[in-house]
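Undergrad: coordinates only, no sequence provided:
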């Protein structure tokens, strides 16, 4: 992997900046005074403009220079408030997580877990750049930790052990993130490639048909045709998300009941 490729890959991870500076920024801890601060400019304002820039143009467009131009200041002046690009990424992730509700609705754990999943789905639709940020390393700001607390709290009545609860949250996160990525791709594919789904299929269908022998690929031909006619495209991300979420919740219910009944194989 080239040096540039490594840098691009590394830029997807949160927590790459100085730990003390990052946590000071995210938790609003007192900072050493620095000369030359522009009146009215704050980390919160810088973060909000950075998130708006990422919303509009994607994470690759988020540079200190572009952000400075958006705010009408030099890139160097931003370093008085945000130590660097790594810390800026942590900041906008934290601000996005701040949009999530703090409380859970009243009701059973199944309904609460559904609410958590739908809130995360909606957040990805508002801020698709979040799908470019790796979810492997946790963001360590208060709103990000509150998000995790809320996800775990949704399973309070499910009868799961602590580690089982954590694994359900991880499985839910993978489901939502994967479905949300497909939904964003479905929404942006036409603009990105210059052709609609119908145009893309029309350009390939005639060439592909004689190559895909129903005797060799019976399921792909039969089910693929039905799915394409039903969805009007390759897939229906929102429908897949709803289907997967329902199956995950049912699976958790069955697993919790088995554990409660002493089934060691569960």
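TA: Cool, the structure landed. The shown structure was predicted, so the numbers you read here are calculated from the model rather than taken from an experiment.
Undergrad: from here on, just use CA atoms for contacts and neighbour counts.
TA: Noted.
Undergrad: what about residue 143, neighbour count?
TA: The number of residues packed near residue 143 is 22, by other C-alpha atoms under 10 Å.
Undergrad: all helices of the stretch 101-250 of the chain, in order?
TA: 109-126, 142-153, 162-193, 197-208, 218-231, 237-260 (DSSP state H, counting those that start in this stretch).
Undergrad: ok, and what's touching stretch 169-183?
TA: 117, 120-121, 124-125, 128, 131, 151-152, 236-238, 240-241, 244-245, 248 (C-alpha atoms under 8 Å, 6 or more residues apart in numbering).
Undergrad: ignore what I typed, I meant stretch 108-126.
TA: 55, 96, 99-100, 104-106, 130-131, 150-151, 154-158, 172-173, 176-177, 180, 183-184, 245, 249.
Undergrad: picking that back up, hmm, which of the contacts of stretch 169-183 are the buried ones?
TA: Buried subset of the contacts of stretch 169-183 (neighbour count, 16 or more other C-alpha atoms under 10 Å): 117, 120-121, 124-125, 128, 131, 151-152, 236-237, 241, 244-245, 248.
Undergrad: any idea how far residue 209 is from residue 23?
TA: In this structure, residue 23 and residue 209 are 56 Å apart, going by C-alpha to C-alpha, to the nearest Å.
Undergrad: neighbour-wise, which of those two wins?
TA: More neighbours surround residue 23 than the other of residue 23 and residue 209, with 19 against 11 (other C-alpha under 10 Å).
Undergrad: in what helix or strand does that one lie?
TA: helix 19-27 (DSSP states H and E).
Undergrad: which elements pack onto that helix?
TA: On a contact count with 3 or more C-alpha pairs under 8 Å, 6 or more residues apart in numbering; DSSP states H and E, helix 19-27 meets helix 85-97.
Undergrad: if we use 10 Å, what do you get?
TA: Where contact means 3 or more C-alpha pairs under 10 Å, 6 or more residues apart in numbering; DSSP states H and E, helix 19-27 is packed against helix 43-57, helix 85-97, helix 142-153.
Undergrad: still on that earlier bit, buried among the contacts of stretch 108-126? Make that a PyMOL selection.
TA: Selecting only the buried entries of the contacts of stretch 108-126 in PyMOL, with 16+ other C-alpha under 10 Å as the criterion:
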select buried, resi 55+96+100+104+130+131+150+151+154+155+156+158+172+173+176+177+180+183+184+245+249
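Undergrad: one more structure, for comparison:
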């Protein structure tokens, strides 16, 4: 016989905080602060309790283990912004979903890794999923296709933000801004171009603009939405 699954952090009764002791919301907020400042690896039950001047046992009254703490952190991050207001236009609504997710990922760089595995099932996360699916069913009533459309938009946002955050980490690691790094690589790149073996790279260097991250994100999102309109929207006609 299979043992019954333990109660979820979302279904287990939450005890009231003891007098002057931090409650679960305070512990989760402290964990978010640690993750944002130092990365997810720095988050531990002991560290979070210590940052609040509390014993680890107090934290265990609410949260069974670190995995549950991460679940609560993800859901808290998902609940920071209001849900996008429905515009009754699938493109605008899915675009708002994308921009909202991007804003959350840029505020919390650790969040992307937690959103690429099993779905988060906390109340804020469920509300966001419901809002995204409602936007997508305005494009297609087929729930499989609508779900795939949401997944495609999320995948684009995750990839775009990952690239932006990687560039920021490179700046932090080297101490060089993008412009300083380009300047330092200038002599080498000029030698490569002068050799004549990479004509497309030469055109890229001499002719192409360098869009700001917001503009680059908006262009890619438009391409994704154009693709959904052509692939799915055309099937509904």
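TA: Happy to help now that I have it. On a predicted model such as this, the values are computed, not experimentally measured, just so you know.
Undergrad: TM-score for this pair?
TA: The TM-score (TM-score structural alignment, normalised by the length of structure 2) is 0.86; 234 aligned residues with a C-alpha RMSD of 2.6 Å.
Undergrad: of the buried ones among the contacts of stretch 169-183 of structure 1, just say which sits nearest to residue 216 of structure 1.
TA: residue 236 (26.0 Å; C-alpha to C-alpha).
Undergrad: can you tell me how far that closest one is from residue 195 of structure 1?
TA: 18 Å.
Undergrad: and the helices of the stretch 101-250 of structure 1: which comes nearest residue 74 of structure 1?
TA: helix 109-126 (28.4 Å).
Undergrad: tell me, that closest one lands on which residues of structure 2?
TA: Matched against structure 2 by TM-score structural alignment, helix 109-126 of structure 1 falls on residues 90-107.
Undergrad: distance between the matching stretch and the chain's centre?
TA: 10 Å (C-alpha atoms, centre = their mean, to the nearest Å).
Undergrad: after superposition, how close is that stretch to structure 1?
TA: Following the fit onto structure 1, the mean deviation recorded for stretch 90-107 of structure 2 is 1.1 Å by mean C-alpha distance after the TM-score superposition for structure 1.
Undergrad: what residues of that stretch count as buried?
TA: Here stretch 90-107 of structure 2 shows 90-102, 104-105 as buried, counting by 16+ other C-alpha under 10 Å.
Undergrad: rewinding a little: I'd like the helices and strands packed on helix 19-27 of structure 1 laid out as TSV, including distance to residue 74 of structure 1.
TA: Conversion of these to TSV gives the following (distance: least, C-alpha to C-alpha, whole Å):
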stretch	distance to residue 74 of structure 1
helix 43-57	13
helix 85-97	15
helix 142-153	29
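Undergrad: out of these, deepest packed?
TA: helix 85-97 (a mean of 22; mean count of other C-alpha atoms under 10 Å).
Undergrad: list the helices and strands that helix packs on?
TA: Looks like helix 85-97 of structure 1 contacts helix 19-27, helix 43-57, helix 109-126, helix 142-153 (3+ C-alpha pairs under 10 Å, 6+ apart).
Undergrad: apply 6 Å and report the result again.
TA: helix 142-153 (3 or more C-alpha pairs under 6 Å, 6 or more residues apart in numbering; DSSP states H and E).
Undergrad: residue range for the helix it packs on in structure 2?
TA: Using TM-score structural alignment, helix 142-153 of structure 1 pairs with 123-134 in structure 2.
Undergrad: any chance you could list what contacts the matching stretch?
TA: By C-alpha atoms under 6 Å, 6 or more residues apart in numbering, the surrounding residues in contact with stretch 123-134 of structure 2 are 75, 78, 79.
Undergrad: ok, those residues vs residue 200 of structure 2, which is closest?
TA: residue 78 (41.9 Å).
Undergrad: alignment lookup: the closest one to structure 1.
TA: In structure 1, residue 78 of structure 2 lines up with residue 97, judged by TM-score structural alignment.
Undergrad: residues in contact with that match?
TA: Contacts of residue 97 of structure 1 (C-alpha under 6 Å, 6+ apart): 143, 144.
Undergrad: just give me the neighbour total for the residue mapped onto residue 182 of structure 2 from structure 1.
TA: Matched by TM-score structural alignment, residue 182 of structure 2 corresponds to residue 201 in structure 1. Residue 201 of structure 1 sits with 14 neighbouring residues when counted by other C-alpha under 10 Å.
Undergrad: gap between the nearest residue to residue 85 of structure 2 once chain neighbours are set aside and residue 132 of structure 2?
TA: Closest residue in space to residue 85 of structure 2, ignoring its immediate chain neighbours: residue 93 at 7.8 Å, by C-alpha to C-alpha, 6 or more residues apart in numbering. Note on residue 93 of structure 2: its distance to residue 132 of structure 2, by C-alpha to C-alpha, is 8 Å.
Undergrad: just residue 222 of structure 2 next, same as before
TA: Following C-alpha to C-alpha, the distance that separates residue 222 of structure 2 from residue 132 of structure 2 is 17 Å.
Undergrad: equivalent analysis for residue 175 of structure 2, please.
TA: 39 Å.
Undergrad: equivalent analysis for residue 200 of structure 2, please.
TA: For residue 200 of structure 2 relative to residue 132 of structure 2 (C-alpha to C-alpha), the value is 39 Å.
Undergrad: counterpart of residue 231 of structure 2 over in structure 1?
TA: By TM-score structural alignment, residue 231 of structure 2 lines up with residue 255.
Undergrad: what's the neighbour count on that match?
TA: 19.
Undergrad: that one and residue 200 of structure 1, how far apart?
TA: Counting by C-alpha to C-alpha, the gap from residue 255 of structure 1 to residue 200 of structure 1 is 43 Å.
Undergrad: residues touching residue 155 of structure 1, list them.
TA: Residue 155 of structure 1 neighbours (C-alpha under 6 Å, 6+ apart): residue 109.
Undergrad: could you measure from the residue of structure 1 positioned farthest from its centre over to residue 221 of structure 1?
TA: Seen from the C-alpha centroid of structure 1, the residue lying at the greatest distance (C-alpha atoms, centre = their mean) is residue 215, 40.2 Å away. Residue 215 of structure 1 sits 9 Å away from residue 221 of structure 1, going by C-alpha to C-alpha.
Undergrad: aligned partner of residue 143 of structure 2 in structure 1?
TA: By TM-score structural alignment, residue 143 of structure 2 lines up with residue 162.
Undergrad: that'll do, ta.
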